[in-house]
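[1] need coordinates for the following:
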Amino acid sequence: MCAAKDKSRVREPSKAGKYGNRGAGRRPNLEIRPREHLTPDEVERLMAAARRQGRHGHRDATMVLIAYRHGMRAGELVTLRWDQVDLKGGLLHVSRLKGGTPSTHPVRGPELRALRRLQRDYPHTPYVFTTERGGPLTDSGFRKIVSRAGEAAGLGFPAHPHQLRHACGYKLAADGHDTRAIQAYLGHRNIMHTTRYTELAPDRFKSFWRD
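    Reported below is the predicted structural model:
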């Protein structure tokens, strides 16, 4: 008779991990993006560095400013058109990607001045942020702008556009704005995406006890 199989033997896990070879060789997100967001001071440094670089310094710095103030993704920013901007009324209509909800934001003094100059510098184009030929910039083009500016600013870590969207969320939460209002401002359909900012807001408990 054949010897019975030893059922007590435990199969050792594959060295490739729980999911086999899927994702082998990929670096964890924390290695690629050690910082999720920028502080307000770092955003200022990034804008200043972008402004100093090349012939399009004002355009590049304005892109950083608008992405930060309005929590815009790279794809939302580079496709922004002048018919979404009301310079007289001080309004900006933000169209969201990834199924987000659109909204209309107020545009403040520094943004208005920057956008008016941009319109003078790049006339006769439907897009707010353009190449020299008048076409829209690409996502990868904006990523390069932010990356180069981050290096020039001496941030000490890789800078990427999505840090500006997160910086907006954290700044609004730190300023004590209502979670639902931040959700609408950033275009989140699911409020769970918004609570990441309010959970870490340093002032959210400041009114709990008053002596």
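
[2] going forward, measure contacts and count neighbours with C-alpha atoms only.
    Will do.

[3] return the set of buried residues in the lengthiest helix in the chain.
    Longest helix in the chain by number of residues (criterion: DSSP state H): helix 139-153. Under the neighbour-count criterion of 16 or more other C-alpha atoms under 10 Å, helix 139-153 has Asp139, Phe142, Arg143, Ile145, Val146, Ser147, Arg148, Ala149, Gly150, Ala152, Ala153 buried.

[4] for comparison, sequence B:
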Amino acid sequence: MHQFTNDCEAFVEYLQIEKNVSPYTVKYYLKDLETFFDFLAKEGINDLSEVDQRVVRLYLTLLYDKQLSRRSVSRKISTLRSFYKFLEREDHVASNPIMHISLPKTSKPIPGFLYMEELEKLFDVSDLNDPVGQRNQALLETLYATGMRVSECQGLSLSDIDFSIGTVFVKGKGRKERYIPFGSFAERALRAYIDEGRNNLLEKAKVESGSIFLNARGSPLTTRGMRLILNKMVEKAALTIHVHPHKLRHTFATHMLNEGADLRTVQELLGHESLTSTQIYTHVTKDHLRDVYMNSHPRANDP
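    Predicted coordinates for the structure are as follows:
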């Protein structure tokens, strides 16, 4: 056990209670801090207040020597910045030595998305007379119609759906909440599933559940279960692509922008805190815009 355990435990409590971060995120924060604490031990630094910019830059050099990716280094520095910001707030240190350390610029990968032809094949694979098929169709339609995260979809309750105005109430990351509209295709799929298939699945469970999406035993479907369902649908459609719930989120954003939606609206629908997170999709749509321009503008091409 290292000498920084108490500060580390207090930081984790702060992340869980005040910031409401996921267990997955806490795990990576702890892993990053452990790497930093090991470095401090080797440098003979026993007090977190002894860490200054010189020490941080030495740590950065060590990370680069390990040939870590820029993304990994950025995450580790971001973790330390949050950690020291917390320590400064609690008066455990006088200043934040990470505050003015610039993060290495990362090259964000352009998100993959599905073409409409690929989506149509997925929409045609489920048996809509079967409870599981109705559930699968409702899941696919919901993810594509709303662009919500798989964790948000997994957390949906019956009370979150308002068919009268065609919206779903979504509880997002960090306790952020939003309403997302959905269209007629998603409405039909959800109504069919909730009125029929879901009741059949629920009969197999020993306890009542308010969750919308249930597994074959009538219990709430997990995020892992949702991924498996999509994989099986891809197999049935004889597609060679890899489809995960997040790709449907990417597809939602890309198709919205391609059809003329403005960036701010898509940002709000996706639940992005920063417009920067949404702007990555403009890279995907540039090719589409160029095609439209070349095919539409009278002087785009020679006769």
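
[5] please state their TM-score.
    Here the superposed chains carry a TM-score of 0.74, computed using TM-score structural alignment, normalised by the length of the first structure; 182 aligned residues with a C-alpha RMSD of 3.0 Å.

[6] which parts of the stretch 201-303 of the second structure are helices?
    Remark: helices assigned in the stretch 201-303 of the second structure by DSSP state H, counting those that start in this stretch are 223-236, 245-258, 263-270, 275-296.

[7] so what corresponds to Leu143 of the second structure in the first structure?
    By TM-score structural alignment, Leu143 of the second structure lines up with Ala67 in the first structure.

[8] now its match: how far from Leu92 of the first structure?
    Remark: distance between Ala67 of the first structure and Leu92 of the first structure (C-alpha to C-alpha, to the nearest Å) = 12 Å.

[9] now swap in Phe205 of the first structure and tell me
    33 Å.

[10] sorry, back to before: closest one to Leu60 of the second structure among the helices of the stretch 201-303 of the second structure?
    Among those, the nearest to Leu60 of the second structure by C-alpha to C-alpha is helix 275-296 (25.4 Å).

[11] now which residue in the second structure aligns to Gly156 of the first structure?
    By TM-score structural alignment, Gly156 of the first structure lines up with Thr240 in the second structure.

[12] what's around that match, how many residues?
    Neighbours of Thr240 of the second structure under the rule other C-alpha atoms under 10 Å: 8.

[13] can you pull the contacts of the residue nearest to it when sequence neighbours are not counted?
    Excluding the flanking residues, the one nearest Thr240 of the second structure by C-alpha to C-alpha, 6 or more residues apart in numbering is Val234, at 7.7 Å. Counting by C-alpha atoms under 8 Å, 6 or more residues apart in numbering, Val234 of the second structure makes contact with Leu122, Thr240, Ile241, His242, Val243.

[14] how far off centre is stretch 223-230 of the second structure?
    15 Å (C-alpha atoms, centre = their mean, to the nearest Å).

[15] could you check how far the most centrally placed residue in the second structure is from Thr251 of the second structure?
    Nearest to the geometric centre of the second structure sits Arg149, at 5.2 Å (C-alpha atoms, centre = their mean). As for Arg149 of the second structure, its distance to Thr251 of the second structure is 12 Å (criterion: C-alpha to C-alpha).

[16] ok, now Arg224 of the second structure?
    Following C-alpha to C-alpha, the distance that separates Arg224 of the second structure from Thr251 of the second structure is 20 Å.

[17] OK, contacts around Phe169 of the second structure?
    Neighbour list for Phe169 of the second structure: Asp160, Ile161, Glu177, Arg178, Tyr179, Ile180 [criterion: C-alpha under 8 Å, 6+ apart].

[18] can I get the buried part of those as one ChimeraX selection?
    Per 16+ other C-alpha under 10 Å, the buried members of the contacts of Phe169 of the second structure correspond to this ChimeraX selection:
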select :160,161,179,180
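
[19] returning to what we had before: adding distance to Ala41 of the second structure, write the contacts of Val234 of the second structure out as TSV.
    Output for the contacts of Val234 of the second structure, formatted as TSV (distance: C-alpha to C-alpha, whole Å):
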residue	distance to Ala41 of the second structure
Leu122	54
Thr240	49
Ile241	47
His242	44
Val243	44
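
[20] drop anything exposed from the residues you listed.
    Counted by 16+ other C-alpha under 10 Å, those give Leu122, Val243 as buried.
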